[in-house]
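> Output the structure for:
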Amino acid sequence: MVNNTSPTLKKLFQAHRYQISVTYLLTLLENLFQLLYPWAIGIAINGLLLNKYLTLTPLFVIWFAHIITGIIRQVYDTRIFTTIYSNLVTSVILEQDKRGVATSKIVARSDLSRELVDFYERDFPNIITTLFGFFGALVMLFFYDLLIGIYCTALLILLLIVNIFYSRQSRYLNRQLNDRLEQEVAILSDRQNSRIRHHYSLLRKWRIRLSDAEATNGGTIELLGMGMAIVVLLRTVKLPEINIGEIYAIISYFFNYLESLDEVPFLVQQFSRIQDIGERIITN
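Below is the predicted model of the structure:
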């Protein structure tokens, strides 16, 4: 069944590939500006300490460009993705009805189809931002100090190992949750108190287990990040000929790196959910 997931998302992307590609290019551009902030602030700090006020110029140019790019992307995204959802939900309803799928499941799947569009509108840009934060910050840390870059690479390897197990758990839990959601309309239509109570009790159970799994994974990442922060701070202050601006830049890039790590549990959970939804609403 896993093989069905990619065609579902792939077909949605192919139908609107040019429009979606534009918004992702704007997202990449925003992330590039975000990546340059610590470098530009570090230059500004060193310059201002020497009364060189023109060193503020790179920071304000980057900042202004970032604001304009963000406005354009948001205005563009709203128009593109509302159109995509309208087309998709119409297709899902007509296709599922033609296949003789029960009305209760069609209603549930029409709601779930919104999450496929949300994946391209919000989750995939978040994945881009997370990966850019990962590797962009990592490259900059290597630029400032080879050993700090190696330390952070080791942290990334540990993270990958932890999330292999979390991904499998999240996939199973999302499948159970979506199984229940597909039955919701039918259960509510029967209006049997015992079935309704049982249904919402199970929804509560699977949502709690999903939340607990995400919290456990996130806590593990936080603990690893806390230990690495101590190592990086000790290394940074002992670098030869280090100046204040460079110290600021290194610490900023490291915490940007950690901030990207914090997003991983949520993104893994969302991707697992989208995989399961994709298997349920395959449509031409």
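> C-alpha only now, for contacts and for neighbours.
Fine.
> Go ahead and list the helix or strand containing residue 140.
Taking DSSP states H and E as the definition, one finds residue 140 inside helix 124-144.
> Quick check: buried residues in that helix?
124-127, 129-134, 136-138, 140-142, 144 (16 or more other CA atoms under 10 Å).
> Helix or strand: which one has the nearest residue to residue 9 once chain neighbours are set aside?
The shortest distance from residue 9 to any non-neighbouring residue, by CA to CA, 6 or more residues apart in numbering, is to residue 278 (6.8 Å). Assessed by DSSP H and E, residue 278 sits inside helix 244-280.
> Point out the other helices and strands that that helix packs with.
Secondary-structure packing of helix 244-280 (3 or more CA pairs under 8 Å, 6 or more residues apart in numbering; DSSP states H and E): helix 2-15, helix 17-49, helix 103-118, helix 124-144, helix 146-182, helix 193-237.
> Now do the third one and helix 244-280, the angle between them.
For the pair helix 103-118 and helix 244-280, the angle between their directions (axes from the mean of the first three to the mean of the last three CA atoms, to 10 degrees) equals 150 degrees.
> helices or strands up against helix 103-118?
Using 3+ CA pairs under 8 Å, 6+ apart, the elements in contact with helix 103-118 are helix 57-98, helix 146-182, helix 184-190, helix 244-280.
> deepest of the ones you listed, which one?
Neighbour counts (mean count of other CA atoms under 10 Å) averaged over each of the helices and strands packed on helix 103-118 peak at helix 244-280, with a mean of 20.
> Let's see this one next, to set against the first:
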Amino acid sequence: IVDSRAYAGIYVRLGEEMVASTAERSTSTRTARLGMLREIVEFFEHSLPQLITSAIGLAGTVVILSTLNVPVFLGCLAVAVATGILYALTGKLTTRYNEGLNDEHERQVDAVDSGDPVRLGEHLRAMTRWNIRLSDLEAGTFGINWVLMMGLLVFAVGISAERTVEYGAVFAIVMYVFQFVESLMALPFYYQQWLRLREISGRLARVGTEAGVEAGATP
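Model prediction:
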């Protein structure tokens, strides 16, 4: 409850400052950016604690696996690196799609307020296209990542059964690999959130810079 009150206060204060600095902008743009600002605050309130928990759990699992079975540990590291490379390669595309989607969000109120069905339809179709592109990209990267994870699980079972006589030890290794997979699969979600919020932060920062320049130019 205390956290909710604190973050609500942060949102109100930042929202007031943002609206005041963009007084010359359209109502549609300011409304959209208030929603974007809310996304940033909610990330710090809800997603960041979960991200920290996942990262700690992932690190702990990797350390334990390094003591139980070195080949499985190396396999986990290889999959983690491959996952990082995969999402790094698609990062610019994700940012570009989010930029297009946010541009359309800033036009939404104007499109609705215009009362023009054609303009509104074009706006809604544009938003749908950006959402579909983001969804397709996410599905593609998730699918590739899922194949990597399944390969890791098969490798872990095979190498553990080959090198370990006790079934209990094999079971423990496989369970830790499952935990590793669960934690690692969650991290790309936070990475994609971070990419979206970075685009939003840059958008809001440009507004603040423009407002400062205009204020300095005023005699």
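> about what we covered before: any chance of the helices and strands packed on helix 103-118 of structure 1 in TSV, plus distance to residue 8 of structure 1?
Below are these laid out as TSV (distance: least, CA to CA, whole Å):
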stretch	distance to residue 8 of structure 1
helix 57-98	11
helix 146-182	17
helix 184-190	24
helix 244-280	6
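> Out of those, flag the one nearest residue 119 of structure 1.
Across these, residue 119 of structure 1 has its closest neighbour in helix 244-280 (7.3 Å, CA to CA).
> What angle do helix 17-49 and that closest one make with each other?
160 degrees.
> Now do helix 244-280 of structure 1: distance to the chain's middle.
Its chain's C-alpha centre and that of helix 244-280 of structure 1 lie 6 Å apart, by CA atoms, centre = their mean, to the nearest Å.
> Spit out the contact partners of the closest residue in space to residue 42 of structure 1 that isn't next to it in sequence.
Distance criterion CA to CA, 6+ apart; nearest residue to residue 42 of structure 1, sequence neighbours excluded, is residue 245 at 3.9 Å. Counting by CA atoms under 8 Å, 6 or more residues apart in numbering, residue 245 of structure 1 makes contact with 41, 42, 43, 44, 45, 46.
> Among those residues, which pair sits farthest apart?
41 and 46 (8.7 Å).
> Looking at those two, which is more packed in?
residue 41 (21 against 16; other CA atoms under 10 Å).
> which residues sit in contact with the residue nearest to residue 9 of structure 1?
Contacts of residue 278 of structure 1 (CA under 8 Å, 6+ apart): 4, 5, 6, 8, 9, 116.
> Look up how far residue 175 of structure 2 lies from residue 148 of structure 2.
17 Å (CA to CA, to the nearest Å).
> mind putting the contacts of residue 245 of structure 1 in TSV, distance to residue 268 of structure 1 included?
Below are those laid out as TSV (distance: CA to CA, whole Å):
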residue	distance to residue 268 of structure 1
41	33
42	34
43	36
44	37
45	38
46	40
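> out of the residues you listed, who's nearest residue 78 of structure 1?
residue 41 (32.3 Å).
> hang on, that closest one packs against residue 59?
Yes: using CA atoms under 8 Å, residue 41 of structure 1 is in contact with residue 59, at 6.3 Å.
> thought residue 28 of structure 1 was touching residue 126?
No: in this structure residue 28 of structure 1 lies outside contact range of residue 126 using CA under 8 Å: 10.6 Å.
> List the single closest residue to the aligned partner of residue 50 of structure 2 in structure 1 in space, sequence neighbours excluded.
Alignment note (TM-score structural alignment): residue 50 of structure 2 maps to residue 126 of structure 1. Closest residue in space to residue 126 of structure 1, ignoring its immediate chain neighbours: residue 267 at 7.7 Å, by CA to CA, 6+ apart.
> Tell me which residue of structure 2 matches up with the one you found.
By TM-score structural alignment, residue 267 of structure 1 lines up with residue 190.
> and what of residue 213 of structure 1?
With TM-score structural alignment as the criterion, residue 213 of structure 1 matches residue 137.
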